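>>> Structural data only, the sequence is not supplied:
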């Protein structure tokens, strides 16, 4: 299926990454993920060293034990991981594109040496504390703040919807200071710092999602990320994570599409497989078109990124278009499977509900629409 043969444009290295990720997910994730989803659990500590040994944690970063892979190779890995489950790709994205990326870009040499090699190996986990209970799309008005007391910094506030929060060994926490927004590294176990898991989710259930609380959390001056001030820091990390979603969403959509094609060929009604009916073929053809177009967008944005030419607006284009396409494919695939489409015996409903979260995080559908609107008109609609 891939009538446009987009993968023929991958290099040998990129195909190796693809095949490695597919084998890993087939052996370690596919047999268990429906059970994890149903139970609302994710074995982050168990999987992290395996993902690290395969080079998937911080794979697009260089040095400090990171592989330094190209943007397309990283994107292909995200696609294959999300074909298993969005929670798996989210775990890898938060570790590499958010927490590790922030330290790699803006940390001191001491911070890099302390954290990056262990995080790349999966021996230490990270999370990224930006979103707050009252400020998701508007981080400039965050309430979490840090004040100087002597030579130390004291942090107070809370962060919400933080992937990996309760399992992280270090949290990258963004806070308002008298000198602008700054990033701080808060290790697990620091007095006054706690993480509480969010339960009763109906989406991204195979993922650790937490609320972070900071009550008079005291950290030394060496905890601050020295090389960035203002929203440029966290937003540049978010752009890295959004790029992974441009690819990852295709994997989720492809898994739904493949399930629909297989089911249509075996399910008989009125004396023949439902694949023989025109309405079913139309649904499958539209899924193929949507995923083919999404694949071309991802590959193009990836090559631009490798050339150092990609813009945040192009990443927003890809995130908005590809997640929307994957969600449409999932919903259509669910109708092909009929009542069976709502059971966890098939991957469709799991991917469909996960994609509802993917549509929202790393910038909502509305925010990315307005990013494109500003690029087109030159007028900002949200400032």
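Alright, I've got the coordinates. Quick caveat, the model's predicted, so the values are computed rather than measured.

>>> Please make it C-alpha for all contacts and neighbour counts, starting now.
Fine.

>>> In contact with the residue nearest the centre of the chain, which residues?
Per Cα atoms, centre = their mean, the C-alpha nearest to the average position across the chain is that of residue 90, at 3.6 Å. Neighbouring residues of residue 90 by Cα atoms under 8 Å, 6 or more residues apart in numbering: 163, 207.

>>> what helix or strand does it sit in?
For residue 90, the element it lies in under DSSP states H and E is helix 86-93.

>>> for comparison:
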């Protein structure tokens, strides 16, 4: 963090957000885990305080903040719990599609409500039969006069059950060769006839993060809901994946830092054989190893944040960061649970939640196997 250009206003923003979360999120987080979603009133409070999409232009309700504000929001949310990742998805993954590729009319229609917290957003890429292989999605959008008719099914959609606006990845040209040139993006509003939400999916972790299937049956949307140009959807997705994977990497390094911090505190308090377990050489070595790797990871991800802010293309580096840091976070979770002993397996201890929450980070936003494929391809192997 010391290498990033934080200013006094960034520090004030962080402290303000931290106080807000201590009051409005931490006391209720276990309840949100039980109910499997974050209540809408919390989203509205985030909007009222300026914590949603602060980077958006002032004319739509934002305040033209730099990316460091997004970093701060993602870091402070992760410190509360990974189940708050839906806020980061709304802020820095979905809304940028509207801002970058939307028409002026679309921006005026949707961005203000995304900033105020009145509208929660989601992006629907994954299907029951298509994950990383986006070119083979089966959801279609067929032109019919000045409308499109959308049919298909999406799954594992973060914010899906709460979403008011969904950016949906569709095939508009089934004959396109290569297939990815037939992909387009549409914005579908909650309540549109034919658009239904499946039940919330029961996941191993991230219980506060609502996830569900979305079903589209002869959903008619006006042509004005096409985002950008027809057939350019795949290129829009590729354009935004750099930031998406950087956001995941930021969350992973913060999760690892949090897990080591709570484990250091625990090992100082837990006694065995007449002394704190922090006095045992094995405990010290394990924590020293993790602290070292985390420090290396933090230095790397901060360097990528700086490059991203400068507009540098870091596809290879961010792919490296995404796979290495999420794998590191999973390793840290396992080691920290072990150092907690039997208590680490109890839900009342935070490390248990962290252990189950971090598992999926190596899968979403492109699996780590896909990250290695990208790296290898860009090495011209």
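Done, it's in. None of the values given here were measured: they were computed from a predicted structure.

>>> before we move on, the earlier item: after the helix holding residue 90 of the first structure, next one along is what?
helix 101-106.

>>> can you count the residues close to the alignment partner in the second structure of residue 284 of the first structure?
Aligned by TM-score structural alignment, residue 284 of the first structure pairs with residue 287 of the second structure. Residue 287 of the second structure has 21 neighbours, counted by other Cα atoms under 10 Å.

>>> what does residue 104 of the second structure give?
Neighbour tally, residue 104 of the second structure, other Cα under 10 Å: 10.

>>> tell me the contacts of residue 186 of the second structure?
So residue 186 of the second structure contacts 166-170, 225-227 (Cα under 8 Å, 6+ apart).

>>> Which residue, other than its chain neighbours, is closest to it?
Counting by Cα to Cα, 6 or more residues apart in numbering, residue 186 of the second structure lies nearest to residue 226, which is 4.5 Å off, once chain neighbours are set aside.

>>> The longest helix anywhere in the first structure vs the second structure - mean distance after superposition?
Determined from DSSP state H, the single longest helix within the first structure is helix 232-266. Helix 232-266 of the first structure, aligned to the second structure and superposed, deviates on average by 1.5 Å (mean Cα distance after the TM-score superposition for the first structure).

>>> Tell me the residues of the second structure aligned with that helix.
Using TM-score structural alignment, helix 232-266 of the first structure corresponds to residues 235-269 of the second structure.

>>> ditto for stretch 329-338 of the first structure
Equivalent residues of stretch 329-338 of the first structure are located at 332-341 in the second structure, counting by TM-score structural alignment.

>>> List the contacts of that stretch.
Contacts of stretch 332-341 of the second structure (Cα under 8 Å, 6+ apart): 256, 259-260, 263, 266-267, 283, 286, 290, 344-345, 351-352, 354-355, 358.

>>> which of those are buried?
256, 259-260, 263, 266-267, 283, 290, 344-345, 351-352, 354-355, 358 (16 or more other Cα atoms under 10 Å).

>>> what do we get in the second structure for residue 357 of the first structure?
In the second structure, residue 357 of the first structure lines up with residue 360, judged by TM-score structural alignment.

>>> ok so its match is a strand residue?
No: assessed with DSSP: H, G, I helix; E, B strand; the rest coil, residue 360 of the second structure is helix; it does not lie in a strand.

>>> From residue 205 of the second structure, how far off is it?
Residue 360 of the second structure is 8 Å from residue 205 of the second structure, where distance means Cα to Cα, to the nearest Å.

>>> One more: residue 338 of the second structure?
Taken as Cα to Cα, the span from residue 338 of the second structure to residue 205 of the second structure is 18 Å.

>>> So for these two, which residue has more residues nearby?
Between residue 338 of the second structure and residue 205, residue 205 has the larger neighbour count (other Cα under 10 Å), namely 19 against 16.

>>> OK, contacts around the aligned residue in the first structure for the more buried one?
Using TM-score structural alignment, the equivalent of residue 205 of the second structure in the first structure is residue 203. Counting by Cα under 8 Å, 6+ apart, residue 203 of the first structure makes contact with 350, 353-357.

>>> Could you check how many residues crowd around the residue lying closest to residue 52 of the second structure once chain neighbours are set aside?
Computed as Cα to Cα, 6+ apart, the closest residue to residue 52 of the second structure that is not its neighbour in sequence is residue 115, at 5.1 Å. Applying other Cα under 10 Å, we find 28 residues neighbouring residue 115 of the second structure.

>>> Ok, residue 325 of the first structure next?
20.

>>> Thought residue 290 was touching it, still the case?
Yes: using Cα atoms under 8 Å as the test, residue 325 of the first structure is close enough to residue 290 to be in contact (5.9 Å).

>>> I'd like the distance between the residue in the second structure sticking out farthest from the centre and residue 266 of the second structure.
Going by Cα atoms, centre = their mean, the residue of the second structure most distant from its centre is residue 274, 44.0 Å out. Note on residue 274 of the second structure: its distance to residue 266 of the second structure, by Cα to Cα, is 16 Å.

>>> OK, contacts around the equivalent of residue 130 of the second structure over in the first structure?
In the first structure, residue 130 of the second structure lines up with residue 135, judged by TM-score structural alignment. Contacts for residue 135 of the first structure (Cα under 8 Å, 6+ apart) come out as 141-142.
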